[in-house]
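> Give me a model of this one.
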Amino acid sequence: MSKRDIKLYRARRLGLGGLVGFACGKLFKRPFDSYLYQQKHYYEKLPESAYPGELGLWYKAMTGRTLENIDNPVTFNDKMQWLKLHDNTEVKAICADKYRVRGYIEQAGLPDLKLAPLLGAWDRAEDIDFDALPKAFVLKQNAACHLNLIVKDKSKLDIEKTRATMKTWLEITFGFEGMELQYLKSPKKIIAEAYLEGLDGNLYDYKIYCFNGAPAYVEVIGDRDLVRHTGYEAFFDLDWNIQEFATASYPIYPKPPERPKNLDRMIEIARVLSKPFPFVRVDLYNLDGEIYFGELTFTSTNGIGRWVPQGTNERLGEMLRLPDGQAMK
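Predicted coordinates:
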């Protein structure tokens, strides 16, 4: 993998028109959304029959490896790619949707699992009632990653600029790059949630890796600086024994975090939520002793995590039993 390969991959999907638009945006200091242009002019025109080939091209650009074992995957990362194409189910689409997943949690019967209170949901940016929102809140696109806006003081917010941003967010269909197809099926909304002090990245994030409905490992990420993209991570088994592997996304904690008092309950919550899925990562927070739901992640690191040490990718792959299925169902 090289930055040049990634840039070349994305440039080819922009095409000549997109490259001209990008250059003009730079030259005349006009906003140009490269992803949205690729979506409208390339990805949305792809037939579903082309998705496997597109996935292979993306994988090669991102990892430097050819996705040779897609029909008989062995490693955890390669099995993630298989699941993208062969386990694209409606329940996954519901659970990847930050709005609809609330119904899934309610049906699962987990009354003690907290969620950030929902303040509103809108199909159009023009309908967002900012006057009705409190001083602090969070805006999100329901079926995407990284489309979040934390507002701590509404009086300092440029309402019209924010409304224009939300309008753009509603045009974005997240998931084409890397074929994370679970995001493609959801009707897009802007949702507003209550801002909870501490749930903005500055506390421990417990990511529970579940294989075929059984929790196996807990990844802890914390001490994060969201501006500088720094932090620490560590993996534990269910008895809170630290593991020797990691994703290399962050440095390993020099001193492992202590076992949370309600770890057993978090594991049980993950077991309930992960029951229908070959693989899912159940992301939870622990705020003042209360367990809060984060999200359900089906394609952890988009299936291209840099697992260390060598052999970890294969060992995790052995733990994941793939279902029988048909592509694109």
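
> switch to C-alpha atoms for all contacts and neighbour counts from now on
Noted.

> Let me see the ranges of the strands in the protein.
Listed in chain order, the strands of the chain (DSSP state E) span residues 118-122, 137-141, 148-151, 190-194, 205-211, 214-225, 230-237, 279-287, 290-297.

> Return the distance of the fifth one from the chain's centre.
The gap between where strand 205-211 is centred and where its chain is centred comes out at 13 Å by C-alpha atoms, centre = their mean, to the nearest Å.

> what does the shortest one give?
Here the centre of strand 148-151 is set off from its chain's centre by 16 Å, with C-alpha atoms, centre = their mean.

> Give me the contact list for it.
Lys135, Ala136, Phe137, Val138, Leu139, Lys140, Gln141, Leu157, Tyr195 (C-alpha atoms under 8 Å, 6 or more residues apart in numbering).

> Leaving out sequence neighbours, find the closest residue to the last one.
Closest residue to Tyr195 in three dimensions, ignoring its sequence neighbours and counting by C-alpha to C-alpha, 6 or more residues apart in numbering: Phe137, at 4.4 Å.

> and this one, so I can compare the two:
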Amino acid sequence: MTPEEYRQEWLKGLYHTDYNNCRFADNKEQFARDWIKNKLPFVNLDNPQNIVDRINWCKIYDKDERKPLWADKISAHNKIALNPNLKDILIQPSYIWICNEFTLDMFNQLPDGKWFFRCNHGSGWNMRFEKKKGNDPSYLISKLNEWLSLNYAYIGGYEWQYENITPGVIVQPDLGQLKDWNFWCENGEIKYVQTVRKLGKNLEEFMTFTDADGNEPDMYIGVKPIRFKLLDSERTILEKMKPIVKKLSSDFKFVRVDLYSINSEVKFSELTFSPCSGKLILNQL
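A predicted model of the protein is given here:
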């Protein structure tokens, strides 16, 4: 079935999912508004009052042309590689393919070892795999190709920055269960700092949520963390990361800068413009 034939079937009432309804919507901006009102009735899009309101407002209306370039994990990698002041934050080596299909021949180009595979055009489309004799990569390749066939923009109420990214796969060393440092930034200013350890697919340990200086915040987003203050050793890492965060967040209306600290070195994870597709809960302390 061709894409147009599939669309005609959808117009007849078949295949009505959130993904297809967004994909075929005549007015995707209106679809995004309706999606937010349905999923997040407490969000004020007309007169944003807090950071969650503003994240969702930006999701619909902030069409900053830089956002697709940074949402694309391959493009972001290349941009940092070309910046002499930032290139050292990249995790290396990196293997990159621009492709609509990931093949066994591509996989076989990798040396033996533990690798972290990510599709560049979405969020959460990643998998760990150890390449060694006896390990069958069939499931890995199948999942990568499933993700490569999809457009992430249509999954969570229209995240426009993903819509026109050319799909591909980036592979980097698997460094284990790292602690994510998430910097919630508005207009180039750090508002909150969150640390999270990812223990597995959809399994996370929310460790801290603080203000920009590692102290108790006025509120927190999402799951209640273990602590609302950073330890002295964590504050040292925070101060080392701040200049990098400032460079990466520049003057974006909103961006979450995600970094790692590995053996006392700061490493880049990604920039996120609509975390959790905007489905965020704001909690007061």
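
> on that earlier part again, so how far is Leu119 of structure 1 from the residue nearest to Tyr195 of structure 1?
8 Å (C-alpha to C-alpha, to the nearest Å).

> quick one: which of these two has more around it?
Neighbour totals were compared for Phe137 of structure 1 and Leu119, and Phe137 leads with 21 against 15 (other C-alpha atoms under 10 Å).

> In structure 2, what residue corresponds to the more buried one?
Alignment note: Phe137 of structure 1 maps to Trp115 in structure 2; criterion TM-score structural alignment.

> before we move on, what about Leu263 of structure 1?
By TM-score structural alignment, Leu263 of structure 1 lines up with Leu238.

> before we move on, back to that, how close does the match of Phe137 of structure 1 get to Glu239 of structure 2?
30 Å.

> what's the answer for Lys59 of structure 2, then?
29 Å.

> Tell me which of those two has more neighbours.
Higher neighbour count among Lys59 of structure 2 and Glu239: Lys59, with 24 against 13, using other C-alpha under 10 Å.

> tell me the contacts of the more buried one?
By C-alpha under 8 Å, 6+ apart, the contact set of Lys59 of structure 2 is Glu159, Trp160, Phe273, Ser274, Gly278.

> do the same with Ile91 of structure 2
Ile91 of structure 2 touches Gln172, Pro173, Lys267, Phe268, counting by C-alpha under 8 Å, 6+ apart.

> Show me which positions of stretch 206-223 of structure 1 end up buried.
For stretch 206-223 of structure 1, the neighbour count (16 or more other C-alpha atoms under 10 Å) marks 206-222 as buried.

> quick one on the thing from earlier: ranking by neighbours, what's the top pick from the contacts of Lys59 of structure 2?
Busiest of the contacts of Lys59 of structure 2 [other C-alpha under 10 Å] is Phe273, holding 27 neighbours.

> What's Tyr42 of structure 1 aligned with over in structure 2?
Under the alignment (TM-score structural alignment), Tyr42 of structure 1 pairs with Asn21 in structure 2.

> Now for its match, how many residues are close by?
Counted with other C-alpha under 10 Å, Asn21 of structure 2 comes out at 18.

> Over to Lys261 of structure 1?
10.

> Enumerate every residue touching Phe137 of structure 1.
Ile150, Val151, Lys152, Ala192, Glu193, Ala194, Tyr195.

> nearest to Ala246 of structure 1, of these?
Ile150 (29.2 Å; C-alpha to C-alpha).

> Return the angle between stretch directions for the longest helix belonging to structure 2 and strand 189-200.
In structure 2, assigned by DSSP state H, the helix with the most residues is helix 232-249. Computed with axes from the mean of the first three to the mean of the last three C-alpha atoms, to 10 degrees, the direction of helix 232-249 of structure 2 lies at 110 degrees from that of strand 189-200.

> Verify the contact between Asp5 of structure 1 and Tyr59 for me.
No - Asp5 of structure 1 lies out of contact with Tyr59 (C-alpha atoms under 8 Å); the separation is 10.8 Å.
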